[in-house]
Structures are given as structure tokens and as C-alpha cells.
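Asker: okay, structure incoming, though there's no sequence with it:
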């Protein structure tokens, strides 16, 4: 496994363990860097903490005393820890670099890097890119917010290997020198304002994916997104668009086919993934892998068979004529609106979750095909009000996912779509959106 070479810092604070903090701490320790770990919730008697201590780390649990910054020259924080955290705020005040573990990847990975961000569609696009490169029989690895810690993956990559990584705004905000060869910017929508506080801050965090790129690099961007277009004058990389509206440049589509520049790649009817959002994801992936030198044959091979990733408009099953889809990853209005636009059949929508203080009336134009709504979580009443304003008379409020699925099924008829697309984060009732999705799938299979 590779170690950091030429790393200029000698005493690093790792703030927050979880997967990313643990991987960063282990990398630093293996590289001979002095490490202090501070995690408020970590069990001091856990095997993980014992192992890190035995490896040479100093571990402080049970609080965030500012003394953890004493003699520190670099801070690596868990992406979810806000900048209002007293230790983070004091580190910034002391002019210490504060980064996420993604920043360490640039010290390790020597091959091509493709980085994907956006408000929606990141995981599907990242997975598609990985699958297409793999189908072209080229070495490739998958990393980032998709579940594989970037700096940990980078320790095992070769110089010939393309590393494809999914990056959230939380991760990107903690980068300083990170520079992907190919950056993919899918879309830009209002999200995570509880963390970033303003839309401008959120947009700027996303823009960091291309901040350090030069004219030797490529930015694949959504030409249909006006918010992204506003950042293009600041971009130094070669611009490669993808679009559902404009034709002839980059990756694009018409009524029948998808294209890259003047080349027809394949018929849309032969693509397994459904929905307009997935078509955008597909075009973004095509543009990225074309910049990486992947053959059209490999692209066709993947798009002819790839049925999606878990919790992203995932087909679950058909029961008594009803089609069940799990879109638990839809944590905002844009994602749910895309899901609703993917179906022409009547929909019973299951929605609700964490209340972030935003309304849901932005969904009203997309609710015309919804015959019933089952709402839950902190936002149940808000969503019920939106349904009423949209003219949906059949709305029921429930407490559990099992109840939600049962109520949805009772309200459905043959050929209806029963869709979990919450439009909210999951943290009011579940640890993750994955847990919420698994609960939905389990409830469907136990009907």
C-alpha cells in the first residue's frame, strides 16, 4: 500500500472518525506522521480506537476541547462536521489548513482522476463511468461519497488506473489543491442549506471541483443548467457540455438516439435506465468516458444492461400488477420531481422526512399524475398541505414505512406505480437514506 510522499505537515488532527477519519488516520500513521484524533462520540474502549492507539495515535473522546489544536499544523475533518464546530472555527481562526480526507488523494493517486459532483445523480453517473471504463477493459477504481473512502482506495491504485470518485459539497468544501483530470458537474440546485447556510455558499462549494483545473483538464458540465453556466467564465479547463436541449456539441440526444459530437452512440429505446434525469446522467457519463478514451462499444454494452443503483429510482418488484420503485436517495425536490416525470402511469407517492425549513410547493407542477400520497416524518403535515393545493384529495399520514407501504398498496390498482421518493433527508427517522430504502423494500416483500 502506498504512503504519503513529500507531505509537508508533521502533526495532524483528525476530527471525527467514521470511515473517512479512520482511513485518513491510518494513512497518516503509516506515513510516519504524528496523529491526534478527536471524536466526541467514539467509544474509548472500542477495538477501532484501541487499534489506532496501538498504531501510535493519540485519541481524545467525550468532548471537543480546544486544546486538541495545540501543536497541530493540519486538520482533517469529517465532511459532516460543520464549520461552526468550536474546534473547526478555532482552527480557521489560527489559519490552520482545514480539509477533508479527499485532499489526501492528490498526494497518492498518480493516474487519471474523474470526479463527479452535482445536487442529484452523482452515484448513478459515477457508477456508469466506472462500468463503462471497466467494460473497455481498462484498469479503474471507484471511490468517494459512493461508499469507498478516496484516500484508502488511492493507496492501492496504479499509475495506469483511472480513479472515479463521487464528491459531495461537504467534501469539496474541504479541498485546497485537489485537481481532477476530468471533472463532471451534473446540476446545481438548492440543497444542504442547513449546512452551507446560503445558496451562494453551496454553489461555491460545488464549484471547487474545477477550481484548480488547468487547460490540460476537462470539465464536463450540464449546458441546460443556468446556475452552472454562471460559473463557466471562471473555468480554466476545456469545456465539454452535455445537453437534452442543444444538439451537436459534447454529449446530446434527440428523439431517437444519444450522440457524442457527430457520432450516434445508440438508440434511446435500447437503454435500460428510465427517466429524464437518468438520460442526463447517461449523457454526462458518455462525455466523461469519451474524454477518457473509452470506446463506443463499451458504452453500448453498459447502457444495454445497467438497470440502476440501489435507492436511485430502483425497480423493486411487480406485485399484482403494481410496480414498486425505491427512490430513497431523493432527498430534495429536484430529485423527486425527476422521479415523478419518469412515469406516465398513475403514481402513489410515499414522501416525507427531515424538516429543513423549506416548503414543497415546488413539487406541485409534477404531482398531476399522482392519485394518492402517503406522507410521514417531520414534514408529513407540510407535504399533506402541498398535496391539497395540488388537488390531491387522497392523502394519508402514517408513522412507519410498513404502514406507508400497506396504505399505498390499498390505494393502488393494477398498472399503478408505488413510488418511494421522499423529497427529504432521512435523519428524522433513519440513520441513512439506505436504511430507509431497505425498510421500504422489506415492507414491499412482506406485503
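Answerer: Yes, it's here. Since the model is a prediction, treat every value here as computed from it, not as a measurement. Numbers count the residues shown, from 1 in each chain.
Asker: C-alpha from now on. contacts and neighbour counts both.
Answerer: Fine.
Asker: from one end of stretch 218-230 to the other, what's the distance?
Answerer: 17 Å (CA to CA, to the nearest Å).
Asker: ugh, typo on my part, it should be stretch 412-427
Answerer: End-to-end span of stretch 412-427 (CA to CA): 28 Å.
Asker: same question for stretch 63-82.
Answerer: In stretch 63-82, first residue to last residue: 15 Å (CA to CA).
Asker: give the buried residues for that stretch.
Answerer: 64, 68-69, 72-79 (16 or more other CA atoms under 10 Å).
Asker: another one to put next to it:
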């Protein structure tokens, strides 16, 4: 009997453990921290051996294969030891994909991947396909494979998940864009991060498709210098293309087998340039899976968007509060600021992943009247923007940040939470940060 060791007892870890047990592996789950009560119940109920608050090496190094949670960096001593002893260390996605024949659409990128994933899932579901959604969001992919009930999967894939991929193959790959993010995990080398994202196309064949942003420099750079077998399907909002999706005047055009007008940008429920791109990527993925154009257009005109991504919370005394807690990097905050039409009070800060805020200076000059810092170490933000805005205040929690922002704002302004940073200094996750922000707004 093969031994599967799972490092990390969260959503992907427990899902992998269940699938492993079902497929006849001897399974052991090990988490350096504590395992949440609901996951512990599942492990106990399924008689799966586990430990928490420690890694017992003797129980881990004897594995035939190790599934490592995406949150654990490769440079951790235990992982290095596994590598040096020749034990295979893979991701949940790699492990689970060998047990399913479903068609997989995989979405990666620095920004827009959640929206694009949810959008594709929404369109396919509306078209009557039997489709699951997972990866970096929702229920564990491995657990869904164990239940075995979907013909298609739409998976949001982070670079960390792709790092653990060997044979995993997607039929349709989407790369929304690539901007510097998580560089702390990639030796601060942008090329390493780009290569990591492009692992999504590594096992694709000529029968598969790679949908990508033709306006993105990093993407173009990789494609110029590397080869993929997949059929290339670009999208652009800057130029007309021979093949792919682009804008003509205000209309989205798709040119795959024939040229089709999809819809006007103004008819989209999701506004903003970045969302137009997300829509193009999603539409072509759906079209390549033979979904009718009308079904796609219908879905796009009523898709509501994603929680914590430019989510309108409430208007209080003419001041609009917007929750963009999912903006965990500079580029995401750039998109958010670009979408702002009113004078903006910007709540920013958290755990910096090697951010360079200089790109935001023109937008901040143009749109931001005040900055409220929300993090333990705000020095970099202060150094960059102190001379650009009139008001810059430091706060120590969502409640205080919202109160201060409300005081500074006037009727007709927008208060935008778009942190450009990870959330682990004051919050459990970006979801936790977003929820606390919304709660604080409702308590004003």
C-alpha cells in the first residue's frame, strides 16, 4: 500500500486526504499549526491519521508521495529534506487530476483570476454543463474528484499550486496578466514568477488552448522566448487581432472560426478595463467549449461579481464605501483606483510582499484626497505618498480605519479599501479583512 503524506490540514489538504484514502493509499495528515475543528471532524469521521502543531519527521519522510499545501514555501527545511531523500512532493491539483477524465479549464494570473474563474463557471453552468469550480477558491478540487460528479472543472490556480505540477494538463489555460507579486517566494526574481505562471501550459498539446492578454508585457516576453504546443488565443483592448478577442469601437469582437460581435462594453454588468479583459477571456473559454454566443452575452449582462472585489458596501450620507480587500498587490489596487470616478479616501496597507508603489503615483495624484493606513508597518506608504496627498493617517484596525475615513470624506466621495498588501498582520485573511471592513461600515 502506497503511503501519502499530506502537509497542511486545510481545504486542499483534507480534500487530498479523502481522495487518497478512497484510492487505497495509507494516508497521514500533518499540520505545523492547529487544524480547524470542522476539518478535524472530517478526518476523524473518515478514520484518517493526523497530527497538529508539529511535524514528526519519522512519519513524514517514509512517504511514497507528499502533497504540500500551497501555503508552505519550498525552502522550508522539511520540504528540502524530502527533496534530498528523493520523495516526490506535489500539489493537490497534480494529485487529484490523475483520477479524473473531466475537461479542465485552468485560470492563473496576478489579478482577475477569481473573477474570471467565477465568470467562466457561471457561463458554463448557465449553458447547462455539469461543471465544478475549485482550485484556489471554493471546495477542494481533490474532494470533488473523490465525489466524481463533474464533466468539467474550472480551476483557479495560483503560482504556488502550479509550482507543484508535473503531469497536470488543462484543456483550456487562461493567463489573465502577470505583474510582480509574491516575489518573496521567488528569490525576488520576476522571471521565476513568470515561469511559474506559465507552468499552466507545460503539458498542453496542439489540441489545447492558451488564452492570454496580448497587451501584457511579461506574457509577451515569455511567449517570445519560449514554446508551447497549445493553440494561442490572445485578447486585447488596445489593438485589433487576426484571431482572438478585441474591441472595435465599444463592441467586444470574438474571432475564432468566424468573426462574431459579442456585446457592447456598456452592456456588461462588470465595469472597468480590467473587467473587459476578464470578460474576453471567459467568453472565449466558453466559446471553445461550444457554448452559444447568446448564452454567453446573457450571462455577462447579469453576472454580479465577486465578494471583496470592488464590492459596493453601502452609501452613507452621500459617501460610497467600496470593499476591495482582495486587492493584495499593487496592480490590483491600480485597477481599483483606475475605476474610481469620485474623489477617493483610500485605505491601504498590510503585509508588504516587496511592493513598489511608484506605479500608483499618477493615479493617487489624480484621484486620492486622503490616505488611511491599515497595517503594522506603513513606512513605505508614508515615504511614497506623504507629499502627494493632503491627509495621511495611520490606524490600527478596520473599525478605526473606517471611522477616520468617514470623518475625512465628504458627500460625493468614495471610501475605498484596496490594501495592495497581504492581510496577515492584523487579520486572518483578506476575507476576514473585508468582512471586518463591511461590519465597521454598517456600524457607523
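Answerer: That came through fine. As the structure is a prediction and not an experimental result, all values here were calculated from the model.
Asker: please state the offset of the biggest helix by length in structure 1 from the chain centre?
Answerer: What stands out as the longest helix in structure 1, according to DSSP state H, is helix 276-291. In this view, helix 276-291 of structure 1 has its centroid 15 Å away from the chain centroid, taken as CA atoms, centre = their mean, to the nearest Å.
Asker: check stretch 186-203 of structure 1 too.
Answerer: Centre-to-centre, stretch 186-203 of structure 1 and its host chain are 14 Å apart (CA atoms, centre = their mean).
Asker: stretch 321-334 of structure 2 now?
Answerer: Relative to its parent chain, stretch 321-334 of structure 2 has a centroid offset of 12 Å by CA atoms, centre = their mean.
Asker: residue contacts, the residue most central in space within structure 1?
Answerer: Closest residue to the average C-alpha location of structure 1: residue 122 at 4.6 Å, with CA atoms, centre = their mean. Counting by CA atoms under 8 Å, 6 or more residues apart in numbering, residue 122 of structure 1 makes contact with 116, 166-167, 186.
Asker: out of the residues you listed, who's the most crowded?
Answerer: Tallying neighbours with other CA atoms under 10 Å puts residue 116 at the head of the contacts of residue 122 of structure 1, with 29 neighbours.
Asker: what does it correspond to in structure 2?
Answerer: Matched across to structure 2, residue 116 of structure 1 falls on residue 107, judged by TM-score structural alignment.
Asker: ranges for the helices of the stretch 151-300 of structure 1?
Answerer: Remark: helices assigned in the stretch 151-300 of structure 1 by DSSP state H, counting those that start in this stretch are 169-173, 193-196, 199-207, 226-229, 276-291, 296-303.
Asker: do you know which of the ones you listed lies nearest residue 355 of structure 1?
Answerer: Distance to residue 355 of structure 1, taken as CA to CA, is lowest for helix 193-196 among those, at 10.2 Å.
Asker: circling back: so can I have a markdown table of the contacts of residue 122 of structure 1 showing distance to residue 336 of structure 1?
Answerer: Formatted as a markdown table, the contacts of residue 122 of structure 1 follow (distance: CA to CA, whole Å):
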| residue | distance to residue 336 of structure 1 |
| --- | --- |
| 116 | 20 |
| 166 | 20 |
| 167 | 21 |
| 186 | 16 |
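Asker: list just the nearest of the residues you listed to residue 99 of structure 1.
Answerer: If you rank the contacts of residue 122 of structure 1 by distance to residue 99 of structure 1 using CA to CA, residue 167 comes first, at 13.6 Å.
Asker: rewinding a little: just checking, which of the buried residues of stretch 63-82 of structure 1 belong to strands?
Answerer: Judged by DSSP state E, the buried residues of stretch 63-82 of structure 1 include 74-77 as members of strands.
Asker: could I get the residues you listed as TSV with distance to residue 100 of structure 1?
Answerer: Below are those laid out as TSV (distance: CA to CA, whole Å):
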residue	distance to residue 100 of structure 1
74	11
75	8
76	5
77	5
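Asker: mind telling me what element the closest residue to residue 168 of structure 2 other than its chain neighbours is part of?
Answerer: Using CA to CA, 6 or more residues apart in numbering and skipping residues adjacent in sequence, the residue nearest residue 168 of structure 2 is residue 94, 5.3 Å away. Assessed by DSSP states H and E, residue 94 of structure 2 sits inside helix 92-97.
Asker: okay, now the counterpart of residue 235 of structure 1 in structure 2: neighbour count?
Answerer: Using TM-score structural alignment as the criterion, residue 235 of structure 1 maps onto residue 228 of structure 2. Neighbour count of residue 228 of structure 2, defined by other CA under 10 Å: 16.
Asker: so residue 228 of structure 2 makes contact with residue 198?
Answerer: No. Applying CA atoms under 8 Å, one finds residue 228 of structure 2 not in contact with residue 198, separated by 9.3 Å.
Asker: where do the strands sit along the stretch 1-150 of structure 2?
Answerer: In the stretch 1-150 of structure 2, the segments counted as strands under DSSP state E, counting those that start in this stretch are 3-7, 26-30, 49-51, 65-68, 88-90, 103-108, 131-135.
Asker: after superposition, how close is the fifth one to structure 1?
Answerer: It stands for strand 88-90 of structure 2. Taking mean CA distance after the TM-score superposition for structure 1, the mean distance separating strand 88-90 of structure 2 from the aligned residues in structure 1 is 0.9 Å.
Asker: likewise for the second one?
Answerer: Taken over the aligned residues, the distance from strand 26-30 of structure 2 to structure 1 averages 1.8 Å (mean CA distance after the TM-score superposition for structure 1).
Asker: pull the distance from that strand to the chain's centre.
Answerer: Mean C-alpha position of strand 26-30 of structure 2 versus that of the full chain (CA atoms, centre = their mean) differs by 28 Å.
Asker: hang on, the earlier thing: who's in contact with the match of residue 235 of structure 1?
Answerer: Residue 228 of structure 2 touches 201-202, 204, counting by CA under 8 Å, 6+ apart.
Asker: also residue 371 of structure 1?
Answerer: By CA under 8 Å, 6+ apart, the contact list for residue 371 of structure 1 reads 346-348, 392, 394.
Asker: just residue 241 of structure 1 next, same as before
Answerer: 220-223, 249-251, 287.
Asker: returning to that earlier point: closest to residue 47 of structure 1 out of the helices of the stretch 151-300 of structure 1?
Answerer: With CA to CA as the measure, helix 169-173 is the member of the helices of the stretch 151-300 of structure 1 nearest residue 47 of structure 1 (26.9 Å).
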